[in-house]
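Asker: what follows is a protein structure lacking sequence information:
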């Protein structure tokens, strides 16, 4: 395999995590990074569905008081471009925590039943549900690919007022996942090329 070439299994599953309308509320979340994330996720969904590979949608139903992602709030709904493609998805997982493997129905059981060993993990937020799911998938023995440009996150404040920008957090996720051996960090263009789809992405 040549440098920068990515191999995809014929049944590699694309996970689209928490691409929900509530994340459009800038007053709730603050500044974000990677405005191209949604367009790249849409391209991946189309490429996966065109090639007959499975797409798994994951939807967060927050139990936190006042959350824009609570099941009874408008923000719980998928963003329109995901909802428009949802009818061709192979599975919908609902979760209340960061990892997509702690949801309903059981993701690992479904993957096992389908004989799927390779996962492509995309969605929101890069350093939260995407990273947590990718780490757990790596621990469970899956071959995990994370197209960082098909994810995004928000600025975040930690202890003693330490604040990192969304871009800094995304960079940290990339280092954590690939440096830690959980996943390989790739690009949407690499995955589109591997799937046989045109490798045009939004920069």
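Answerer: It's in. As the structure is a prediction and not an experimental result, all values here were calculated from the model.
Asker: going forward, measure contacts and count neighbours with C-alpha atoms only.
Answerer: Fine.
Asker: show residues contacting the lengthiest helix in the chain.
Answerer: In the chain, with assignment by DSSP state H, the single longest helix is helix 37-51. With CA atoms under 8 Å, 6 or more residues apart in numbering as the test, helix 37-51 has contacts from 14, 16, 54-55, 81-82, 85, 88-89, 122-123, 149-152, 188, 191-192, 195-197, 201-202.
Asker: show me these that map onto strands.
Answerer: Among the contacts of helix 37-51, the members falling in strands (DSSP state E) are 14, 16, 55, 122-123, 151-152.
Asker: what are the contacting residues of stretch 64-80?
Answerer: The contact list for stretch 64-80, computed with CA under 8 Å, 6+ apart, reads 18-23, 28, 59-63.
Asker: name the SS class of the residue lying farthest from the centre of the chain, please.
Answerer: Using CA atoms, centre = their mean, the residue of the chain lying farthest from its centre is residue 160. It sits 29.6 Å away. On the three-state scheme (DSSP: H, G, I helix; E, B strand; the rest coil), residue 160 is labelled helix.
Asker: one more structure, for comparison:
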């Protein structure tokens, strides 16, 4: 696998509000945060660009609503902002895709000459997947570091309920099998970026 010298790491919604287990329910992949931190460190050390994305929920009861403590980036992410040798962008959004936030992610990537993005963050099957799908549709070479993401159990129509792990795997199959992105491990990305 090749990771471009100017590939952008897009860190999606790694926010304190996702720690509220009573709101979200059971999650998968307890190692996600360590893998996200490792990717940020590698990107910053190599001078590659990093994009930090924050979801500003407009839902009154959401732990991610603007102005709440849960809206803040997790400490390990916030502490890394501004520490890299490469370009950095901070995007806020109220919908699932980082491409529909402020400032315009696509315009920034274009201005930087970036054609490859690596995604990590929360939730695998929501904002990470939506950003990956849009990125693929827009012609970017999208890589998803699967084990640098996590999600939560979810109930859908007809009383169907799926575990976080089932949802994450389904998301990975859809993205990879559908040609939207290459779904790989953090180790594969780190080895290729080194």
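Answerer: That came through, no problem. Everything quoted here is computed from the prediction, not taken from an experiment.
Asker: what's the TM-score here?
Answerer: Scored against TM-score structural alignment, normalised by the length of the second structure, the superposed chains reach a TM-score of 0.97; 191 aligned residues with a CA RMSD of 0.7 Å.
Asker: how about the ones in strands among the contacts of helix 37-51 of the first structure in JSON lines, adding distance to residue 103 of the first structure and neighbour count?
Answerer: Compiled in JSON lines, those are given as follows (distance: CA to CA, whole Å; neighbours: other CA atoms under 10 Å):
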{"residue": "14", "distance to residue 103 of the first structure": "17", "neighbour count": "25"}
{"residue": "16", "distance to residue 103 of the first structure": "14", "neighbour count": "26"}
{"residue": "55", "distance to residue 103 of the first structure": "16", "neighbour count": "26"}
{"residue": "122", "distance to residue 103 of the first structure": "17", "neighbour count": "32"}
{"residue": "123", "distance to residue 103 of the first structure": "16", "neighbour count": "28"}
{"residue": "151", "distance to residue 103 of the first structure": "20", "neighbour count": "27"}
{"residue": "152", "distance to residue 103 of the first structure": "22", "neighbour count": "25"}
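Asker: on that earlier part again, okay, the residue farthest from the centre of the first structure and residue 127 of the first structure: tell me how far apart.
Answerer: Per CA to CA, to the nearest Å, residue 160 of the first structure is found 20 Å from residue 127 of the first structure.
Asker: over to residue 67 of the first structure?
Answerer: From residue 67 of the first structure across to residue 127 of the first structure, the span is 18 Å (CA to CA).
Asker: look at those two and report which has more neighbours.
Answerer: The residue with more neighbours, out of residue 67 of the first structure and residue 127, is residue 127; 22 against 16, by other CA atoms under 10 Å.
Asker: what residue lies at the spatial centre of the first structure?
Answerer: Residue closest to the first structure centre, computed by CA atoms, centre = their mean, is residue 122 at 2.2 Å.
Asker: the alignment partner in the second structure of that residue: what's it in contact with?
Answerer: When the second structure is aligned by TM-score structural alignment, residue 122 of the first structure is paired with residue 120. Neighbour list for residue 120 of the second structure: 9-12, 36, 128, 144-146, 148-149 [criterion: CA under 8 Å, 6+ apart].
Asker: repeat for residue 134 of the first structure
Answerer: Going by CA under 8 Å, 6+ apart, residue 134 of the first structure touches 121, 144, 146, 177, 182-183.
Asker: cutoff 7 Å now
Answerer: 121, 144, 182-183 (CA atoms under 7 Å, 6 or more residues apart in numbering).
Asker: do the same with residue 92 of the first structure
Answerer: 56-58.
Asker: aligned partner of it in the second structure?
Answerer: So residue 92 of the first structure corresponds to residue 90, using TM-score structural alignment.
Asker: after whatever helix or strand that match lives in, next one along is what?
Answerer: Following DSSP states H and E, one finds residue 90 of the second structure within strand 88-93. On the C-terminal side of strand 88-93 of the second structure, the closest following helix or strand by DSSP H and E is helix 105-112.
Asker: quick one: average offset of that following helix versus the first structure, please.
Answerer: Comparing helix 105-112 of the second structure with its match in the first structure after superposition yields a mean distance of 0.2 Å (mean CA distance after the TM-score superposition for the first structure).
Asker: what's that helix in contact with?
Answerer: 98-99.
Asker: setting aside sequence neighbours, what's the nearest residue to the match of residue 92 of the first structure?
Answerer: For residue 90 of the second structure, ignoring the flanking residues on the chain, the nearest one in space by CA to CA, 6 or more residues apart in numbering is residue 52 at 4.8 Å.
Asker: and residue 5 of the second structure, by the same measure?
Answerer: Using CA to CA, 6+ apart, the closest residue to residue 5 of the second structure is residue 48 (6.6 Å).
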